[in-house]
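**Student:** sharing a model that was predicted from the sequence below.
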Amino acid sequence: MKHLFSDRLIAIAAGLFVALTYLPLLLLSAHNHPSAADDYCFADTAVRYGFWAAQKLYYNGWTGRYFSNMLVHGSPLVWGWYDGYRLIPALTVTGFLLSVYSFTNELLRDQSRVTRLTVAGLLFFAYMVALPNTVEGFFWTSSVVAYTIPAALTLYWLAIVMRWYRLPAGLYRNLNAFWAGVLVFFIVGSGETILVLLVGMLLAMAGYRLVFQRTFDGFLAVMLVVALASAGLVFGAPGNAIRLGSNEVQGNSIVSLGMTVGILAKAVLGWLVQTPVLPLSLLSLPLLVRLNRPTSSVRTIGQLPVLLLTLIWAGVLLVLTFPSVYGLGTAPGRVMNLTYLVFLFGWFLVLAAWVGYLMRGQGAAGRWLNAGAPVPTLAQGIAGLWLIGSLVVSPTLRLQYGDLLSGDAATYDREMSQRHAQLQQSGDTLQLAPIRVYPATLVVEDIKTDSQHWWNRCQAGYYHHKTVLLTADNR
């Protein structure tokens, strides 16, 4: 039976889906401002003590995230470029999209360019349409540098690793290995959550090569050494003990584990029902069959031990979420953003492995897959409607477009610009009126009515005032 969705039609749809999920972030980016939460504290410290002294202060007094600390202490505020924050979300989402394409372009190098672009677009769409937390994913700089940027770098690193294995021996291959090591150093130094993910992946990859392929992989061994050495810099920071000691739940592993399982179970159920993961899985079956053919350069995926791979994937999701629950007592939106990314990409990796496993079998499923996995027209139609429906009902997109179309983003932008002008005025004490609206896609926190709150003290220090406080809202 003729396929309802041709490759060209799917490619056009993928382009449209990317545009609809990419555009609101670009438009919202023009309304972005520095956050009262952390952004001014990093900037005030760097301006007051200098860039390198600020690194030392935070490393010894709060966190060992040496790479993300470098980024936030070199933010536009440090250079006096207030409007530079309007570019950060746009650059971040563009870089993230490019990293997804880098990964798929290298993984599917045997496929046509249209296929590679389509897959990258659909993965980007599937992630963005169900992004758990927009503001912590792309607009709050302190979160962006610790989660979104290293997540994008990890996808790019995987592309570099795949490229290294297919390059002939020589200078270019050595340069790729060096660059891969530098990326590991950057990624691990961005945050504990991404650190756990990268080290776990390296252990799994090296373990597979050693146990199942009976090969000691020197390249992966070097990457693992770099990762562990970098992790030592993170966890060895004196500031980590201070930070963890501020949480009451910290130290209770049993309670934290139970909370983690509950959070993940609820999240995964929602991702299966509310996202386009299932319809994309159905429509991707013909491609996954091609990837498991003997002529495919990535047919090794289908030869992976499927049960073990599935358990590892589930374990990674648990391990990703657990440190935040253990250390903070909850799983913040920024952590769930990363967890969903691993769920999404891991889902299709595990699915590809199961397709290969079934193709080697003699059952009806294997025969159907070996025949090219012809998807019935009705099933294709349902999948297409589900994809469209995921756009319409997406809470993430409704929130983003709602903040734009309601004018809330523009109102927030205008009033924050007015506040910035007021903060530049001289005076020991400044009383600031609350912003009329706080769009959820743009705002994490504002300063407080308590002038001694950290957010107030950081803004006061940055703008050279003794006291900055928020007046009571009498509306």
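**Tutor:** Yes, it's here. Keep in mind the model is a prediction, meaning the values are calculated, not measured.

**Student:** contacts and neighbour counts: CA atoms only from here.
**Tutor:** OK.

**Student:** from memory P24 sits against G402, does it?
**Tutor:** No. Taking CA atoms under 8 Å as the definition, P24 is not a contact partner of G402, at 9.8 Å.

**Student:** not counting sequence-adjacent ones, nearest residue to G15?
**Tutor:** G121 (6.6 Å; CA to CA, 6 or more residues apart in numbering).

**Student:** adding another structure so you can compare the two:
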Amino acid sequence: MTTSSPSARSVTIVLLLIAFAVSLPLIVLSFYNHPSPTDDYCFANTSMRYGFWESQQIYYDGWSGRFFHNFLVHGSPLTFGWYDGYKIYPVVLLGLLALSFYAFASQWLYRSFTFSTKLALACGLFVGFVTTLVSLSEYLYWYAGMACYSLSSVLLLFLLSVLIAHQRRGFGWQPGYLLLESLLIICIIGSSETSMVMAMSVLGMIALGDLVLRRRLSIPTLILLAVGVLSCYYLISAPGNAVRMGSNPNSRDIPLTLLSSLKFAVGYIARQIFLTPLLPLSLLYFPIASQLTANRPLPTYLRIHPLLALLHGLLTVLALISLHFYAVGIAPAYRLVNLINLVFWLSWGYNLTIWVAILQDRIQPVTWQRFSRLIVVVSLGWIVLATGFGPVLPMAYGDWLSGRAARYNQAMQERYNQMTQSTDDTALVTPLPVYPASMFMEDVKEDPKHLWNRCWADYYHKKTIVLKEEPISSTH
């Protein structure tokens, strides 16, 4: 099978249809989305009380050094009372994610491949990533999570796209590329510690390539490393980080971190390989990788020794897993695993391409082409089954088609009306009739003194919000 054969065009069409089937319920659910009591109201209250810029300083000094995240959350739609903004930004985020995958695919394959092949690669990555999200609500529908984690995954893909384009032009002194790369690095690192590891891992690979293949670090590499290091310093040295880390007695336990991370990594990698569409998508990518590496000389980033590339990928994934164990003492939260998934998939594809390049002379295209139609049919069927029975699609379609999302939306609108029309200092709210798992984070708590209750009460100029203890008529 070649990348321009009828089979290849069929792969593109099927992957595009799957991507559409994945996107449709996510877009529909966006129109039922609402701000979450989890952090969204707290950030908005701070910004409205102290102002946009002072609020960021308060959080930097008192809780978190995530300067780009702080910039985004203190300008959230809630600060303007714009509830419809929470129905729009998930669609925008999903569109940016799809665009970033295509930007990456188009630069990775560049001129040697047709638009159809680039689109197929982008759709495959999009489908594989979105349908294996372990927490759809935290990635797509939670504004604070979007600002901290989700957007950085999009920016990482754009950064890789720009770096590949820059590399193709010799990775020299091109101010436009360097400025764009620097801005992306600053935003990614300023999003979270997890994003910081992702960005520095990319810069580390660039530096490793320079040292191994050129025996020196180029000026652009040094500039980007300096930008990354300064951004890391501004993130890590924030006074608020010491406050946040000091609030958890299980943080900084290095033996626990190492042992727990290794144990988690073994199960995590096994699940990614056998319980996701990774393997069938890899089979479909194989002829693309073969054609990509057939043209010599290979670009610098594909001439790294395969063991070094494999070690780099494994250490990056292990470092991302260990962050939560080190900071909190427990396994990574689902919102972190979402980003680990992206890094794992990108590293898998990178290493697969390098191995194909090494084994290029031993690969027998005739043998592969003899079974190409069978491989395509089996792979596509495997992908349909893996995505259809994965964690995302049944939940998203279920919340939409069952009406749970619509009932949740109606119940939230009734709460808003109650909060704005009532003149009482204490607001009594009933439990929501449904909790659509695909988009719902947390509700206010039965304890009126809980932070979520206090932030919501402050936003509506109430003294207290009390959740009535009433049975829930239906659940997710």
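**Tutor:** Okay, I see it. Owing to the predicted nature of the structure, the values given are computational and were not obtained by experimental measurement.

**Student:** quick one on the thing from earlier: so which strand or helix has the residue nearest to G15 of the first structure?
**Tutor:** helix 113-128 (DSSP states H and E).

**Student:** need the counterpart of A21 of the second structure in the first structure.
**Tutor:** Aligning on TM-score structural alignment places A21 of the second structure opposite L20 in the first structure.

**Student:** compared with the second structure, how much does the host helix or strand of that match deviate?
**Tutor:** In the assignment (DSSP H and E), L20 of the first structure maps to helix 7-29. Comparing helix 7-29 of the first structure with its match in the second structure after superposition yields a mean distance of 0.9 Å (mean CA distance after the TM-score superposition for the first structure).

**Student:** could you find the counterpart of the residue nearest to G15 of the first structure in the second structure?
**Tutor:** By TM-score structural alignment, G121 of the first structure lines up with C123.

**Student:** correct me, but that match touches L17?
**Tutor:** No. Counting by CA under 8 Å, L17 is not a contact partner of C123 of the second structure; they are 9.1 Å apart.

**Student:** ok, the two, which is more surrounded?
**Tutor:** With neighbours defined as other CA atoms under 10 Å, C123 of the second structure and L17 compare such that C123 has more, 25 against 13.

**Student:** and R166 of the first structure? What does it align with in the second structure?
**Tutor:** Under TM-score structural alignment, R166 of the first structure pairs with R168 in the second structure.

**Student:** show me where the stretch 151-300 of the first structure has helices.
**Tutor:** 171-188, 192-211, 218-235, 238-244, 253-274, 277-283, 285-291 (DSSP state H, counting those that start in this stretch).

**Student:** adding mean neighbour count, write those out as CSV.
**Tutor:** Listed next are the helices of the stretch 151-300 of the first structure as CSV, based on neighbours: other CA atoms under 10 Å:
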stretch, mean neighbour count
helix 171-188, 19
helix 192-211, 18
helix 218-235, 18
helix 238-244, 17
helix 253-274, 15
helix 277-283, 18
helix 285-291, 20
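
**Student:** these: which one's closest to T45 of the first structure?
**Tutor:** Across the helices of the stretch 151-300 of the first structure, T45 of the first structure has its closest neighbour in helix 238-244 (15.7 Å, CA to CA).

**Student:** show where that closest one falls in the second structure, residue numbers please.
**Tutor:** So helix 238-244 of the first structure is aligned with residues 239-245, judged by TM-score structural alignment.

**Student:** and that stretch against the first structure, how far off on average?
**Tutor:** Mean deviation for stretch 239-245 of the second structure: 0.7 Å (mean CA distance after the TM-score superposition for the first structure).
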